[in-house]
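Chemist: Got a predicted model here, sequence first, then my questions.
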Amino acid sequence: MSDFFKLDRNIQLRIVMMFITIAIGSSVGPNMTIYYVDYFGPFVTGILLVAVQVAGFIAGLYGGHLADTWGRKRVMIGGIAVMTVGYILAAAMNSPLYINPYLTFFGFLMATLGISFASPAEEAMMIDVSTLQNRKFIYAMIYWVINLAVMIGAALGGWFFKTARFELLLGTALGALLSLVIVVIWITETFPASKRTVHGQSVWSVVKSYREVFADKRYLKFMIAAVGATVIFSSPDYYLAAHLGQSFHNTTLFGVTIFGQRMLSVITVTNTLMIVLLMGTMTKLFQKWSNMKATAVGTAMQGAGFALSFLLNDFWPLFLVAIFLTLGEMIVTPAQQSLRAEMMNQQKIGTYSGFSAAMRPVGFIISSAIVSVSAFIGNIGAAMILLIATGISIWFTYLSVVMLREKRTV
């Protein structure tokens, strides 16, 4: 903890804000799908959720561009203000006196737009005030905070969403308002006007800004690697969930019946608890490893672990594999995120961060496609696809690191 207090104040405040934002998002976000299905039906809900993702994607790209044009703080204030208004609207529309699911959806759409818009500026600010020496520690701490926040938020949502929805949403709105106050009063600008780009604010200016990212072959290679990594870590939400739901052999443990959905929860809880309890220790154990070595080993462990879990049907083998792949996740995450920061053009960190965020849905699409094609290729085929994604991620990370090293020697 002493290392935390040595960090730049903006980083300390950003980590606090991240905890608040993710905790409140995790407390209501997953449960809103059930809420929408109850009011709109599954078909309309599916369309609405896709629309939210597309809107968030566009907001992230635009926010990334403006983070290099306006500066970090102004974009963060704008995005978090929109998020706060959205959560306030959602809470107001679910009071004991009045419920309006349509305006509730609009409120959560606003919140998603605000979060997506501010996210590239927040990441850019972290990179502005960190160094190559402390970046791995910072990202390890952020990852620990994220998992702790998700665990607390999910527990609050599971316990209170059905019985005390208004109070939970009101708490969410207050948490968002607290984040806004932190940004307005205490966060300082980290990107001076002298370094900002001269691109305008129009859509064409955004297109030209991202065209320059596409011309960066090193970063594009790293983004291909990032897509492969996304396919790996999103496995529990897609094929693993489907596999366990259909093929898991039910078992009884301590008088409790464990079926497919519960096995997925066991894996998720095991993963989260290990990260919360062991992330600091793992970071110290592997701090002397290069980012490339840690990324390669961690990605291989995580990818192989999930691929193996696609082939298993019993509790204890799956439990042991969950431990193995989580160890890999704790090795790879800080190294991979530190590498990503180093790969960016330091004059256009906001734009690069926006592009990075926009590439994640590509990995999600591939993960969802594995579920569809598994009807033809089975568990073994699905595992092979995941291993191919793992190999691609490691190989393209290596190619981008080679180009980075060549740049350093020029």
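Modeler: Looks like it came in fine. Residues are numbered from 1 along each chain as shown.
Chemist: from here on, contacts and neighbour counts on C-alpha atoms
Modeler: Will do.
Chemist: Sketch out the strands for the chain, chain order is fine.
Modeler: Ranges of strands in the chain, per DSSP state E, are 251-253, 256-258.
Chemist: I'd like to know which of the ones you listed is closest to L339.
Modeler: strand 256-258 (39.5 Å; Cα to Cα).
Chemist: Does anything pack onto that closest one? Which helices or strands?
Modeler: Under the contact definition 3 or more Cα pairs under 8 Å, 6 or more residues apart in numbering; DSSP states H and E, strand 256-258 sits against strand 251-253.
Chemist: What residues of the strand it packs on count as buried?
Modeler: Within strand 251-253, no residue is scored as buried using 16 or more other Cα atoms under 10 Å.
Chemist: now swap in stretch 148-163 and tell me
Modeler: Residues of stretch 148-163 classed as buried under the neighbour-count rule (16+ other Cα under 10 Å) are L148, A149, V150, M151, I152, G153, A154, L156, G157, F160, F161.
Chemist: Dump those into JSON lines; add distance to V269 as well.
Modeler: Below are those laid out as JSON lines (distance: Cα to Cα, whole Å):
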{"residue": "L148", "distance to V269": "11"}
{"residue": "A149", "distance to V269": "13"}
{"residue": "V150", "distance to V269": "11"}
{"residue": "M151", "distance to V269": "8"}
{"residue": "I152", "distance to V269": "12"}
{"residue": "G153", "distance to V269": "13"}
{"residue": "A154", "distance to V269": "11"}
{"residue": "L156", "distance to V269": "15"}
{"residue": "G157", "distance to V269": "15"}
{"residue": "F160", "distance to V269": "19"}
{"residue": "F161", "distance to V269": "20"}
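Chemist: got another, please set it beside the one above:
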Amino acid sequence: MNKLHLNIKVRLAESFFSSFITFMFLPFMAIYFAKYFGETLAGILVAVITVVGLVSSLYGGQLADKLGRKKIMLLSEVLRFVALFFLIFCNSPWQTWPNLTFVLMILLNIGSGLALPAAQAMVVDVSTPDNRKLIYRLEYWSSNLALAIGVGLGGVLFSNHLFELLIIAAAGSLLSFIIVKFLIKETFFTEFKERVHLRKLYYDYKITWNDKLFMIYILASILALSLEFQVMNYTGVRLSNSTDQFSLWSTDRFQFSLGGVELFGLLRSENAVIVILFSLTVGLLSRIIKDRWLLILGVLINAVGYYFIAIGNNAWLLLAMMIPATVGELMFYPVKQTYLAEIAPAESRSVYMAVNSLVGRAATMLGGAAITIGHWLPVWLMGLLFLGTGVMAAWLFVIFMNRMEERAAPLDSTTSPTIMQ
């Protein structure tokens, strides 16, 4: 840890604050929009916000390669703070403006989208192949710690104290800006100032779209990662619409139960806590199970866990099924990232990483679609759709790994004669 570049240490701290701010209220915004606009329109609004963030990520990747990493990260933090500052007034005790809240959420997502490729590129700039696994492991752990604290706090405050929650988020955003401004050093310099435009954007990313193996990987990753967004968005709205209290403990003299929103927050926190506590333990499976099977089994176990969360109405069943859902995630995610490093060519690595950063945006968009579809379909059918998504992701990963082996075969055959000589 002491040998890591100062930028990386600062980035880990800044990433924690940014993730903490996001997780305090973003997972609950689907519930917010469903309350004020209805479930059907809520899914569309979430999808629109996500698409805007996706486009801004593409543009942010190009800007970071033309103007520098730090400038884009600072611009992002300014946009995020402005959006959160005005969100406070749009959701105050004196008035609520859902329409303006939607516009400000778009601005917030633009800021987040611009920052992601720049921050990832900055990490690559100052890291080495030897310490990147450690860096990404620390980032993953930090993000889930922020998720556990942020979602836990959001679950308690969102329903009745959104105003106070947004004040905390704005203060955290301001702190994040200060960290980037005064502690992070620029890592990208160029003597040439090139104009940035959408046509150039197309040619910069065309190389990745023509790589069929990479596109299979991206599609499989989107399906695998979207499962959590789909199920949790759908389940959050489903639980929030329930008028029942979910009992956790009941005796003749004492009864402890939670409302739907509180139970949803507890589920999100449980997911993060399991990741924080058992990441290294589950990682030991890689010593006894081949990466190929660890990836496939992880995706399928994750899908089965989320299937029962999507259809369950018992609090203990939901909490129990979050365990296999999370363990499956811990199994497949590190292996998936390892394969990404193998298929990204050195001369185009930054572009490949930028495209891969869009996986989360696309997964979030599918999560928004699940709200709209869930309004029209019965619970049991939604559960089957979620399970089918996981199976499809596993199947695509099988195709991907088979083609990886086929691509490596010619290299092996060309080196064999040399060895024979």
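Modeler: Nice, I can see it. Small disclaimer: the values here were computed from a predicted structure and weren't measured.
Chemist: Need the TM-score from the superposition.
Modeler: Laid over one another, the chains give 0.79 as their TM-score (TM-score structural alignment, normalised by the length of structure 1), with 404 aligned residues with a Cα RMSD of 4.1 Å.
Chemist: before we move on, back to that, out of the buried residues of stretch 148-163 of structure 1, which are inside helices?
Modeler: L148, A149, V150, M151, I152, G153, A154, L156, G157, F160 (DSSP state H).
Chemist: Against F28 of structure 2, how distant is the counterpart of the fourth one in structure 2?
Modeler: To tie it back to what came earlier, the one meant is M151 of structure 1. Aligning on TM-score structural alignment places M151 of structure 1 opposite A148 in structure 2. Between A148 of structure 2 and F28 of structure 2 the distance is 14 Å, computed by Cα to Cα, to the nearest Å.
Chemist: on that earlier part again, which residue sits closest to the match of M151 of structure 1, ignoring its sequence neighbours?
Modeler: In this structure, A148 of structure 2 finds its nearest non-sequential neighbour in S269, 4.4 Å apart by Cα to Cα, 6 or more residues apart in numbering.
Chemist: quick one, what contacts the one you found?
Modeler: Residues near S269 of structure 2 by Cα atoms under 8 Å, 6 or more residues apart in numbering: L147, A148, I149, V151, G152.
Chemist: Same check on F308 of structure 2?
Modeler: By Cα under 8 Å, 6+ apart, the neighbours of F308 of structure 2 are L317, L318, M321, G383.
Chemist: and these as TSV, adding distance to S357 of structure 2 and neighbour count?
Modeler: Formatted as TSV, these follow (distance: Cα to Cα, whole Å; neighbours: other Cα atoms under 10 Å):
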residue	distance to S357 of structure 2	neighbour count
L317	33	12
L318	30	20
M321	28	20
G383	27	22
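Chemist: Mark which of the residues you listed are part of helices, please.
Modeler: Short answer: the contacts of F308 of structure 2 in helices (DSSP H) are L317, L318, M321, G383.
Chemist: Turn those residues into JSON lines, including distance to T187 of structure 2.
Modeler: Formatted as JSON lines, those follow (distance: Cα to Cα, whole Å):
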{"residue": "L317", "distance to T187 of structure 2": "49"}
{"residue": "L318", "distance to T187 of structure 2": "45"}
{"residue": "M321", "distance to T187 of structure 2": "44"}
{"residue": "G383", "distance to T187 of structure 2": "46"}
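Chemist: quick one: which of those residues is nearest G113 of structure 2?
Modeler: Of those, the one sitting nearest to G113 of structure 2 (Cα to Cα) turns out to be G383, at 30.5 Å.
Chemist: so who does the closest one touch?
Modeler: G383 of structure 2 touches Y307, F308, A310, I311, counting by Cα under 8 Å, 6+ apart.
Chemist: ok, now L339 of structure 1?
Modeler: Counted by Cα under 8 Å, 6+ apart, L339 of structure 1 has contacts N291, M292.
Chemist: any idea how far it lies from E212 of structure 1?
Modeler: Using Cα to Cα, one gets 20 Å for the distance from L339 of structure 1 to E212 of structure 1.
Chemist: before we move on, what about I331 of structure 1?
Modeler: Distance from I331 of structure 1 to E212 of structure 1, by Cα to Cα: 32 Å.
Chemist: follow-up on the earlier one: which of the buried residues of stretch 148-163 of structure 1 lies closest to A55 of structure 1?
Modeler: For the buried residues of stretch 148-163 of structure 1, the closest approach to A55 of structure 1 (Cα to Cα) belongs to V150, at 23.3 Å.
Chemist: is it true that the closest one touches T21?
Modeler: No: using Cα atoms under 8 Å, V150 of structure 1 is not in contact with T21; the gap is 9.9 Å.
Chemist: Identify the residue of structure 2 aligned to G29 of structure 1.
Modeler: Checking TM-score structural alignment: G29 of structure 1 goes with L26.
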